[in-house]
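Enquirer: Provided below are the primary sequence and the corresponding predicted coordinates.
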Amino acid sequence: MNAAEQSRYSDADLAEFKLIIDEKLTEARKQLAFYLNQLSEQTNSEDGKKRGIDNGNHASMADDLQNQANRQRKLVQHLEYAGMRIENKVYGICRVTGKLISKERLRLVPHTTLSIAAKQAR
């Protein structure tokens, strides 16, 4: 049976994707912890005075770190949702077309819910 005829990925395929997602989730959580730690250090450094950072630069750096932390939070959430889709055996199905997303795309962007065709059509 080819991918066009399949309604879902096999349990073996899902196990492969779960490993990829778990690995990326571990790394994303480490990055998030790093950003949150950096923010905490900046907050506890008396507005950056101990580091020799003026208030304008300190605020800009804090904003950048906050934005990076927010992006990591979203990535963690998307990866966790992908893990739930694997558990429910609906992982890899495009939410627009209802067809399977290519394995190549899922390996590159394991939290995606759109096929290339659906993404390009947006």
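Expert: That came through, no problem.
Enquirer: alpha carbons only for contacts and neighbour counts from here, please
Expert: OK.
Enquirer: where's the residue most central in space within the chain, which helix or strand?
Expert: What sits nearest the mean C-alpha location of the chain, by CA atoms, centre = their mean, is Leu75, with 2.5 Å. Following DSSP states H and E, one finds Leu75 within helix 55-87.
Enquirer: which helices and strands sit right next to that helix?
Expert: Under the contact criterion of 3 or more CA pairs under 8 Å, 6 or more residues apart in numbering; DSSP states H and E, helix 55-87 touches helix 11-43.
Enquirer: how far off centre is the helix it packs on?
Expert: Distance of helix 11-43 from its chain centroid, counting by CA atoms, centre = their mean, to the nearest Å, is 8 Å.
Enquirer: one more to weigh against that first structure:
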Amino acid sequence: MKNSQKRKTSLSDKKLQYFKELLLDKRSETQKELDTIRDIQSNLDEADDADYSSRAHHMGDVGSEEQESEMNYLQIERLREYIMHINDALERIENKTYGICQATGKQIPLERLEAVPHTRYSMEAKEEGLIQNN
């Protein structure tokens, strides 16, 4: 909603700082998790490259490794997307539009922000079908 881009939050600077710190903590935790999964996947890739020509592969092992690799890549993508949502929320804090529903232009209740601090939408918008997949 275009109006929500112009509307400023009614949250106090203290509340905005609280959510900023909460989001920064979540981003840091998520980045650590992302780095760990990337390291695991990198090790799997290296081990697979080293072992590929030196030993016979049992089809079950290959399938399990491929499944684990696919799950890692899906998790990496999910975490990267989550970090992007956090960064977007931090930007909204900086420009004082944090906590404004981008579908309705109304203030998002604190309970919703506590539960999903990176959200751009109110439950009202979700329930009314004004948004998809968020």
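Expert: On my side now, so go ahead. Remember, predicted model here, so these are calculated numbers, not experimental data.
Enquirer: fetch the TM-score of the aligned pair.
Expert: Superposed pair, TM-score by TM-score structural alignment, normalised by the length of structure 1: 0.87. Supporting alignment: 116 aligned residues with a CA RMSD of 2.1 Å.
Enquirer: before we move on, the earlier item: mean deviation of the helix holding Leu75 of structure 1 from structure 2?
Expert: Superposing on structure 2 and averaging over aligned pairs (mean CA distance after the TM-score superposition for structure 1), helix 55-87 of structure 1 comes out at 0.5 Å.
Enquirer: which residues in structure 2 does the next helix or strand after that helix align to?
Expert: As assigned by DSSP H and E, the chain's next helix or strand after helix 55-87 of structure 1 is helix 103-108. Here helix 103-108 of structure 1 aligns to structure 2 at residues 110-115, judged by TM-score structural alignment.
Enquirer: hang on, Gln6 of structure 1 in a strand?
Expert: No - assignment of Gln6 of structure 1 by DSSP: H, G, I helix; E, B strand; the rest coil gives coil, placing it outside any strand.
Enquirer: what's the residue nearest to the centre of structure 1 aligned with over in structure 2?
Expert: When structure 2 is aligned by TM-score structural alignment, the residue opposite Leu75 of structure 1 is Tyr82.
Enquirer: for Arg85 of structure 1, same thing?
Expert: Arg85 of structure 1 maps onto Arg92 in structure 2 when the alignment is built from TM-score structural alignment.
Enquirer: re earlier: what about the residue nearest to the residue nearest to the centre of structure 1 when sequence neighbours are not counted, how many residues close to it?
Expert: Closest residue in space to Leu75 of structure 1, ignoring its immediate chain neighbours: Ala28 at 7.0 Å, by CA to CA, 6 or more residues apart in numbering. Residues lying near Ala28 of structure 1 (other CA atoms under 10 Å) number 20.
Enquirer: what does Ala28 of structure 1 align to in structure 2?
Expert: Per TM-score structural alignment, the equivalent position to Ala28 of structure 1 in structure 2 is Thr30.
Enquirer: for its match, give its distance to Asp51 of structure 2.
Expert: To Asp51 of structure 2, Thr30 of structure 2 is 31 Å away according to CA to CA, to the nearest Å.
Enquirer: same deal with Lys8 of structure 2?
Expert: Lys8 of structure 2 sits at a distance of 57 Å from Asp51 of structure 2 (criterion: CA to CA).
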